[in-house]
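[1] predicted structure and sequence below. I'll ask about it afterward.
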Amino acid sequence: MRRTESVNVADGEFSLHVWTPPSGRGPGILLVQEIFGVGDYVEAVADDLVGLGYVVAAPDMFWRIEPDWAVKHDEQALPKAMSMVSEFDWEKGPEDLEAALAHLRGVPEVDGRVGVLGFCFGGTLAYLLAARARVDAAVSFYGSGVPGALEALERIEGPVQFHFGGSDPYIPREDVAAVERAVAGRGGMEIHVQEDGGHAFHNRKAPMFYQPGPADRAWRLTEEFLGRVLGVGA
């Protein structure tokens, strides 16, 4: 079941799309969009998570630019999507995400722990959120901003799982290696690199990006990590 709630911040409000599992209750996951908005791919991932027993909430991160904006995942939409990211406020945006996290904790169906999961643009935001707020789990898929913000690792207290593609044209392999080195030996942190994976390999709504093999392998690791840390079904 899906509904839309509003998150209030000092200078406005934005949409938070909430999905609940068949059981009616479960751990919460804040699902952070990629550059195409809260559209069919985010909905598909939410459905996957709901099927596992989570309460899922996806905030509209582009609301300050164009509220509730979403487009198809194709080459024609890519320039506009990239322009949305270029206009994104990287100071206020993480504050919005933190407000969405607080709202999710208060959703009545959320029973227990709360984590964050983000893809691409959202993968960077999920990582930054884990460094500024308490989350019980964080999963970051190919966040291009992660390699340049490794100092934030020192501020993360909860478990984190990173995913990257080893053949990502947008994130050089040497940058991924820098994340591997930074994460190595840190308790509660893990990184998985699908060497045959390009950028956005998990996005099954984008034929130009989707790679079933890397996607399936990474998602199995994600399911296991979230289940172990958030205790779904416990």
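    Noted; the coordinates are in hand. Residues are numbered from 1 along each chain as shown.
[2] for the rest of this, base every contact and every neighbour count on C-alpha atoms.
    OK.
[3] list the buried residues for stretch 154-171?
    156-168, 171 (16 or more other CA atoms under 10 Å).
[4] make JSON lines from the residues you listed and add secondary structure to it.
    Listed next are the buried residues of stretch 154-171 as JSON lines, based on DSSP: H, G, I helix; E, B strand; the rest coil:
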{"residue": "156", "secondary structure": "coil"}
{"residue": "157", "secondary structure": "coil"}
{"residue": "158", "secondary structure": "coil"}
{"residue": "159", "secondary structure": "coil"}
{"residue": "160", "secondary structure": "strand"}
{"residue": "161", "secondary structure": "strand"}
{"residue": "162", "secondary structure": "strand"}
{"residue": "163", "secondary structure": "strand"}
{"residue": "164", "secondary structure": "strand"}
{"residue": "165", "secondary structure": "strand"}
{"residue": "166", "secondary structure": "coil"}
{"residue": "167", "secondary structure": "coil"}
{"residue": "168", "secondary structure": "coil"}
{"residue": "171", "secondary structure": "coil"}
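[5] so which of the residues you listed comes closest to residue 103?
    Closest approach to residue 103 among these (CA to CA): residue 158, at 19.3 Å.
[6] could you double-check that that closest one sits in contact with residue 131?
    No: look at residue 158 against residue 131 with CA atoms under 8 Å: they stay out of range, at 9.1 Å.
[7] the helices in this protein, which residues?
    40-52, 78-87, 92-105, 121-132, 173-183, 212-230 (DSSP state H).
[8] highest average neighbour count across these?
    helix 121-132 (a mean of 24; mean count of other CA atoms under 10 Å).
[9] can you give the contact residues for that one?
    Contact with helix 121-132 is made by 32-35, 85, 94, 97-98, 116-118, 138-146, 152-158, as judged by CA atoms under 8 Å, 6 or more residues apart in numbering.
[10] got another one to weigh against that:
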Amino acid sequence: MLGSWIEIAVPQGPDVAATVLRSWWVRPADGALRGGVLVLPEVFGVNPWVRGVAGALAAEGYGALALPLFARTAPDLELGYDDASLAEGRQHKDLTTTPQLLADGAAAARWLQDQLAPDPSRPSAAGRPALGCVGFCFGGHAALLLATLPAVVASCDFYGAGVATGRPGGGPPSLELLDQVAGRLWCFCGGADPLIPPAEVVAIERALAAADPSGERHRLIRAEGAAHGYMCSARNAFQPAAAAEGWRLMLELFDAELTGKG
């Protein structure tokens, strides 16, 4: 794999200050890319585990771009998983808004599309290469938001807490944006996740069904007995079997939507 830090400029926009995204870019050393995937971290930043996710996607043939979610308050954030780090990450999360996340995601998507060679046989969004997106925890919530971008056709929201109760920076629940999601969105929830209680899981399931009555585009996937953070091998909540299944399903979605095999 070839990995490096790169910088992506985000222009100033309505309610959004300009910034630079210090992002981790990794791709296979040889061969054409099968597609591009945005990787959105937990509140702990683009740390070694998140870079490892990007590397694992690159091992599957994808170009993976892990971008910071707190570029304006902590552009170089890399934290561990202790309580103090969690408190620090949540401070930055509380200062982050939905317009910022969407502006940063759009800039990152444009950069990633530029790295993909046009291929008439592949899915495309507005005439440009289509992208996937995966996020974890706060990054999972952000993945639901970025699923509204035209460039993103396949999104995996892993235990994105709060989507049923609000949105970053304030406002109605992010679930109310599902009518703007033109692609496919799969939401993963652990059955023992205290940050997404049963009532919110039901709300997510109902919102997905209302936005996609056919059930062909959107799915809710429960990992029974799994706690919050079950995908992350660096956390105490890591559950290997649930993580392996989550990874398998994510690759299934990306294979179908980004490589033209669906």
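    Arrived safely. Predicted model only: the values in this text are computed from it and were never measured.
[11] TM-score for this pair?
    The TM-score (TM-score structural alignment, normalised by the length of structure 1) is 0.92; 233 aligned residues with a CA RMSD of 2.0 Å.
[12] rewinding a little: how about JSON lines for the helices of structure 1, with distance to residue 4 of structure 1 added?
    Formatted as JSON lines, the helices of structure 1 follow (distance: least, CA to CA, whole Å):
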{"stretch": "helix 40-52", "distance to residue 4 of structure 1": "13"}
{"stretch": "helix 78-87", "distance to residue 4 of structure 1": "22"}
{"stretch": "helix 92-105", "distance to residue 4 of structure 1": "12"}
{"stretch": "helix 121-132", "distance to residue 4 of structure 1": "19"}
{"stretch": "helix 173-183", "distance to residue 4 of structure 1": "36"}
{"stretch": "helix 212-230", "distance to residue 4 of structure 1": "24"}
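[13] nearest to residue 3 of structure 1 among these would be which one?
    Of the helices of structure 1, nearest to residue 3 of structure 1 by CA to CA is helix 40-52, at 12.0 Å.
[14] for residue 193 of structure 2, see how far away residue 224 of structure 2 is.
    Separation of residue 224 of structure 2 from residue 193 of structure 2 (CA to CA, to the nearest Å): 10 Å.
[15] and if you look at residue 103 of structure 2?
    Relative to residue 193 of structure 2, and taking CA to CA, residue 103 of structure 2 is found at 30 Å.
[16] which residue is the nearest non-sequential neighbour of the equivalent of residue 23 of structure 2 over in structure 1?
    Structural alignment (TM-score structural alignment) places residue 23 of structure 2 against residue 16 in structure 1. Nearest residue to residue 16 of structure 1, sequence neighbours excluded (CA to CA, 6 or more residues apart in numbering): residue 59, at 4.3 Å.
[17] do residue 50 of structure 2 as well
    Distances taken as CA to CA, 6+ apart place residue 41 nearest to residue 50 of structure 2, at 6.1 Å, with adjacent residues excluded.
[18] OK, contacts around the aligned partner of the one you found in structure 1?
    Correspondence of residue 41 of structure 2 to structure 1, assessed by TM-score structural alignment: residue 33. Contact criterion CA under 8 Å, 6+ apart gives 42, 58-61, 118-122 as the residues in contact with residue 33 of structure 1.
[19] of those residues - the most surrounded one?
    Comparing the contacts of residue 33 of structure 1 by number of neighbours (other CA atoms under 10 Å), residue 61 comes first, having 30 neighbours.
[20] that residue and residue 127 of structure 1: what is the separation?
    15 Å.
[21] over to residue 211 of structure 1?
    Distance, residue 211 of structure 1 to residue 127 of structure 1, by CA to CA: 23 Å.
[22] also residue 118 of structure 1?
    In terms of CA to CA, residue 118 of structure 1 sits 8 Å off from residue 127 of structure 1.
[23] ditto for residue 80 of structure 1
    24 Å.
[24] quick one: contacts for the aligned residue in structure 1 for residue 158 of structure 2?
    Taking TM-score structural alignment for the superposition, residue 158 of structure 2 sits opposite residue 141 in structure 1. By CA under 8 Å, 6+ apart, residue 141 of structure 1 lies in contact with 117-120, 122-123, 162-164.
[25] residues in contact with the spatially most central residue of structure 1?
    Centroid check for structure 1 by CA atoms, centre = their mean gives residue 118 as the closest residue, at 0.9 Å. With contacts defined as CA under 8 Å, 6+ apart, residue 118 of structure 1 is in contact with 31-34, 124-126, 139-141.
[26] how about a cut-off of 6 Å?
    31-32, 126, 140 (CA atoms under 6 Å, 6 or more residues apart in numbering).
[27] can you pick the most crowded of those residues?
    Using other CA under 10 Å as the neighbour criterion, residue 126 leads the contacts of residue 118 of structure 1 with 32 neighbours.
[28] counterpart of that one over in structure 2?
    Using TM-score structural alignment, the partner of residue 126 of structure 1 in structure 2 is residue 143.
[29] next one: residue 81 of structure 1
    Checking TM-score structural alignment: residue 81 of structure 1 goes with residue 89.
[30] which residue packs closest to that match, ignoring adjacent ones?
    Nearest residue to residue 89 of structure 2, sequence neighbours excluded (CA to CA, 6+ apart): residue 43, at 4.7 Å.
[31] with residue 258 of structure 2 instead?
    Per CA to CA, 6+ apart, closest to residue 258 of structure 2 is residue 35, 5.6 Å.
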